[in-house]
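S.K.: prediction below, plus the sequence it came from.
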Amino acid sequence: MSSERPWLQQYPEGIPHEIDVDEFPSVVSVLESAIELYKERPAFANMGKSLTYGEIDALSRRFAAYLLGELKLKKGDRVAIMLPNCLQYPIATFGVLRAGLTVVNTNPMYTARELKHQLVDSGASVVLVLDNFGHTVQEVIGDTQVRQVITTGLGDLLGFPKGRLVNFVLKYIKKMVPEYRIPGAVRFNEVLKRGESHSLPGVEIGPSDIAFLQYTGGTTGVAKGAMLTHRNLVANMQQASAWVGTNVKPGEEVIITALPLYHIFALTANGLVFMKFGGLNHMITNPRDMPGFVKELKKVPFTAITGVNTLFNGLLNTPGFDEVDFSRLHLTLGGGMAVQRAVAERWKKATGVTLVEAYGLTETSPAACINPMDLKDYNGSIGLPIPSTDACVKDEDGRLLPVGEVGELCIRGPQVMKGYWNRPEETDKVLDADGWLHTGDMARMDENGYFYIVDRKKDMILVSGFNVYPNEIEDVIAEMPQVLEVAAVGVPDEKSGEVVKVVIVKKDPSLTAEQVKAFARENLTGYKHPRVVEFRTELPKTNVGKILRRELRDETAA
């Protein structure tokens, strides 16, 4: 078998070739074993307040009891969670899972259009939203199946008087909470209080139950929900913890969680893997405030950090970062987008720790390949397939390609999603009969089993680790009556890897770039906004009239 899987020869000592997927039947059983082992240990910390594993246990039980006892939700019902990193996130997420329900992770920065699509598509019955984003929910709630809205303020779990102060400052001084009114909405703390009067029934949760509907653009513009089962997530947690485990001290780890937990990378790598080790997730609510982020890092004796290239780059360029104490740091994991060599080398120099690159997708829960943890220096590779994972490179006709040849990267393993929610034909496009997931990324494998991403098959644009799909941008901009034709492409950007550029053929000669940007601001999340707007008299096309985005990209590159 090893001749077909050359990467196994490269595994560091102590890492198994296969993991035990059946050790835990569900994410809930992982949580419960962590609670048993680490009851008194802090589990999650944010804004100066921390909750122990025991407190997470009690509070998530109450949240679950409210959903089942008061709202009478049925097994498999969907609950949308629209929160940044804050203490309410783990309580709600574990509460939903313990109730045998499905979490629909929802980006709080969504515009009304994007939010409505996700709530309608998932059929969510409940949505939990931070006050800062309540106005977006108010706008669309009438067009969805949601029957209960739960609202919360960032300060709600910080205790008195700090919590009240935080909520007051956000609303009245920083003006970060627009007015909204949602009749019948219940406050989060009230939900926890009501949950106490209900007992939590024993809920049968099986490996094939859907734990998360994790939305991704996949290969087309409209976001699709990847069905990630309890088994998918347990498998990926077992794989990743086996991979980093030789490097980790159970009950002693403190991981900086700056990427949002609603993103699959932080959810699994930080939230689940470090929970299994009894670690403390130190959550950063607004990592975009780099000076504030660095100030926080100076206070925390952290041992691990995950992030995307732009995050590491931002930290390295923030004054005061060189004064952070890195003496306990032993693990830095980069994913979500390509790590740039210059950033990896600067990180190693500043912290003394190698920035280890990993590769994954929403559809693989997410980890598929990771570099060895004892890697001395950045190597430009996405690493080796992790335990119980197969990877290969195929050509257009699905034939296996030999070492060194470039083709589509395909992944197979217990972490591969069940499929896309209510979209069998989209599922069939990416999952073949032999269980291979076609990633849409072009890659090659070297003779040692290391994989290298060469290019993307799709025209996807990657802005700071977030997928941006040209179709979606084009659909929105094309709604402008002054626009005749539009194409969206990614152009290189030092700060975020890529930014969106739109090339437009005008219908109305008076159309300006500023009008296009203003329209995008109303209809698209920040990272999807076109930063560059170019006008032309025509767009390059194929003989059947398909716009050649690649040509536009090549021209920009040239």
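M.R.: Received the coordinates, thanks.

S.K.: only C-alpha atoms from now on, for both contacts and neighbour counts.
M.R.: Noted.

S.K.: give me the secondary structure label for Ala211.
M.R.: For Ala211, the secondary-structure state derived from DSSP: H, G, I helix; E, B strand; the rest coil is strand.

S.K.: surely it touches Thr102?
M.R.: Yes - between Ala211 and Thr102 there is a contact under C-alpha atoms under 8 Å: 4.9 Å.

S.K.: those two: which has the busier surroundings?
M.R.: For Ala211 versus Thr102, the count of surrounding residues by other C-alpha atoms under 10 Å is larger for Ala211: 30 against 27.

S.K.: so what's the more buried one up against?
M.R.: By C-alpha atoms under 8 Å, 6 or more residues apart in numbering, the residues touching Ala211 are 27, 97, 101-103, 227-230.

S.K.: among the residues you listed, name the ones in strands.
M.R.: 102-103, 227-229 (DSSP state E).

S.K.: for comparison:
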Amino acid sequence: MGELQAGKSPFKTESNYDNNLKIWSGGERRTLFSTDLSIGEIIFRQMERHPKLIAQISVTEETVLTWEELHMNAKRVAIYMRKLGLEQGDFVGIIGRLTTHLTAVAYACFFNGTPYHALHTEYDESTIERLFGISRPRLIFCDGDDFEKVQAATEDLQIQIITMRNHPEGSLRIQDILRIPVGQNFQPVRLKDGTDQTLAILSSSGTSGNPKAVTISNSQQIIASFVPLSSSDILYNPNTLDWASGITMTVNAGVFSTTSIIEDSGFNPGALCSLIKKYKISFVFLSSSQLAMLANCPEFESADLSSLRFLTYGGSNCSLDVQKQVRRRLCRDCLNFSYTLTELNGPGCMNFNFDEKPNSVGRPVRGIKVKIIDKQGVAQGPNNLGEICIYNGQNWSGYYKNPGETKKMQDSKNWFHTGDLGYMDEDGYLFIIDRLKDMLKYQTIMYYPSEIENVIAEMPNVVEACVFGIWDPVNGDEAAASVVKKPGTQLEAQEVVDHVKKRITTKFKQLNGGALIVDRIVQSGNRKTNRAATKAEFIKIMKKNTL
């Protein structure tokens, strides 16, 4: 595929600005379905409309399901749940990779109005015990790989566990459930609490503390009505059901009858390049870290990416150099940053115009309002820095059984306080500077690690960097960095320190705490950079090296 710089995005977002209130709006929400319908009812009817279309292809398990087959499997799982007596007030636990039948489990929960609570497979036993101790699911679906860990973590709850693959001897297998007969009269339930009822519980990123149980409602805000998806689209999403993009892609695949390409192994950027060509994938959703991996893999330079209509990424900051490196290989302006919170139930802002506004996270999508507030809570006008706050006009049930943290996130007027520092420009595009909580202080001077990370990202042999503060009794937070180098290249820690010193003249923003070349940046279960854990690993290695 030839490299083209032309080709503007045909997709636009509005940005209406109220100068009196200093609030930006994406305009009225567009509804595609009757507003009283639940997500489960919408997907159920859509599955009936396109029975013979391909719903899902698993490239690792080599399975292909039509919408008719997936519909039938979801109904079988839903019937099993009903036979167990699960009701709308109960929860189903999920800890699973993207295996063939995981989507059927999610849709079954939607059909029954029984929300699932999804946790990442990398969570340790104590985290699983704590989070499932909050929702107390009556049934758990997990991979056999994690069976013993899940069983030990939920021992006191006496929960039925069903395995999705690599089944331990004697376990109840998903295949056993998929033999259940389905009658002619099966229908999705009507929700007792309407679209305010909880659809699922996800976990917050846990980058600044323990993960919290985030409720997601049946609001149609989760439906991507602002993106022209259709049954001809082929989607690829490597993120599991515990991630916001995982549930969003699963919901929208059902709503728009698209084909999903899934794999249950770890993300492989070189393999993705091949999949895009083979299946003519049109929509890809990656984390920022995965985008950096894609940009720096050898296969990317010659990959055929001509089928892509959307290459969307999000979850954390991504260096502008990586974004430009990816955009250079695309024949149209389809590199989109999706900025959101798990708590929002859908995207907050999207940038459909990278060429026009590089490094912006975009304008508010329909149904979203944004304001920037200073330390006193006063709304700011264009180009003024402050905390980003978002309003979606939807009911949010908060962090499950955690009203204290809920009040910290959403104020009395239902604005979400993101904890992100940024500004809106004069055209209504949002730019993020850093996490407020990530702010460092050298002596009496405050600074943000993202500025140093961006400078490190300029180095040609760098894939990813994480900067954090190492405490010094005299200076306070001395910046230090863990850096991942490109495979097959040479990079020394001192080279990173010297590059930052050359590019940044102020002493307090230099890597006074040192640098370390590492194999990976530690991430939370939701694939966001975990500064606290990365810092802890840095300190541990440095101490070991000095012994």
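M.R.: Thanks, I have it. On a predicted model such as this, the values are computed, not experimentally measured, just so you know.

S.K.: in the ones in strands among the contacts of Ala211 of the first structure, which residue is surrounded by the most others?
M.R.: Leu228 (29 neighbours).

S.K.: where's whichever residue in the second structure pairs up with that one relative to Thr195 of the second structure, distance?
M.R.: Taking TM-score structural alignment for the superposition, Leu228 of the first structure sits opposite Ile216 in the second structure. Separation of Ile216 of the second structure from Thr195 of the second structure (C-alpha to C-alpha, to the nearest Å) stands at 11 Å.

S.K.: again with Gly381 of the second structure
M.R.: From Gly381 of the second structure to Thr195 of the second structure the distance is 34 Å (C-alpha to C-alpha).

S.K.: for Met249 of the second structure, same thing?
M.R.: Met249 of the second structure is 19 Å from Thr195 of the second structure, by C-alpha to C-alpha.

S.K.: ok, the two, which is more surrounded?
M.R.: With neighbours defined as other C-alpha under 10 Å, Met249 of the second structure and Thr195 compare such that Met249 has more, 26 against 20.

S.K.: the closest residue to Phe321 of the first structure other than its chain neighbours: which element?
M.R.: Using C-alpha to C-alpha, 6 or more residues apart in numbering and skipping residues adjacent in sequence, the residue nearest Phe321 of the first structure is Val294, 5.9 Å away. Using DSSP states H and E, the element containing Val294 of the first structure is helix 290-299.

S.K.: quick one: the helix or strand following that helix to the second structure mean distance?
M.R.: Downstream of helix 290-299 of the first structure, the first helix or strand assigned by DSSP H and E is strand 304-307. Its aligned residues in the second structure lie a mean 1.0 Å from strand 304-307 of the first structure after superposition (mean C-alpha distance after the TM-score superposition for the first structure).

S.K.: and strand 304-307 of the first structure, what does it pack against?
M.R.: Here strand 304-307 of the first structure touches strand 254-257, strand 331-334, going by 3 or more C-alpha pairs under 8 Å, 6 or more residues apart in numbering; DSSP states H and E.

S.K.: return the distance of the next helix or strand after that strand from the chain's centre.
M.R.: For strand 304-307 of the first structure, the following helix or strand on the C-terminal side (DSSP H and E) is helix 309-316. On the basis of C-alpha atoms, centre = their mean, to the nearest Å, helix 309-316 of the first structure sits 17 Å off its chain's mean C-alpha point.

S.K.: give the aligned range of helix 309-316 of the first structure in the second structure.
M.R.: Using TM-score structural alignment, helix 309-316 of the first structure pairs with 288-295 in the second structure.
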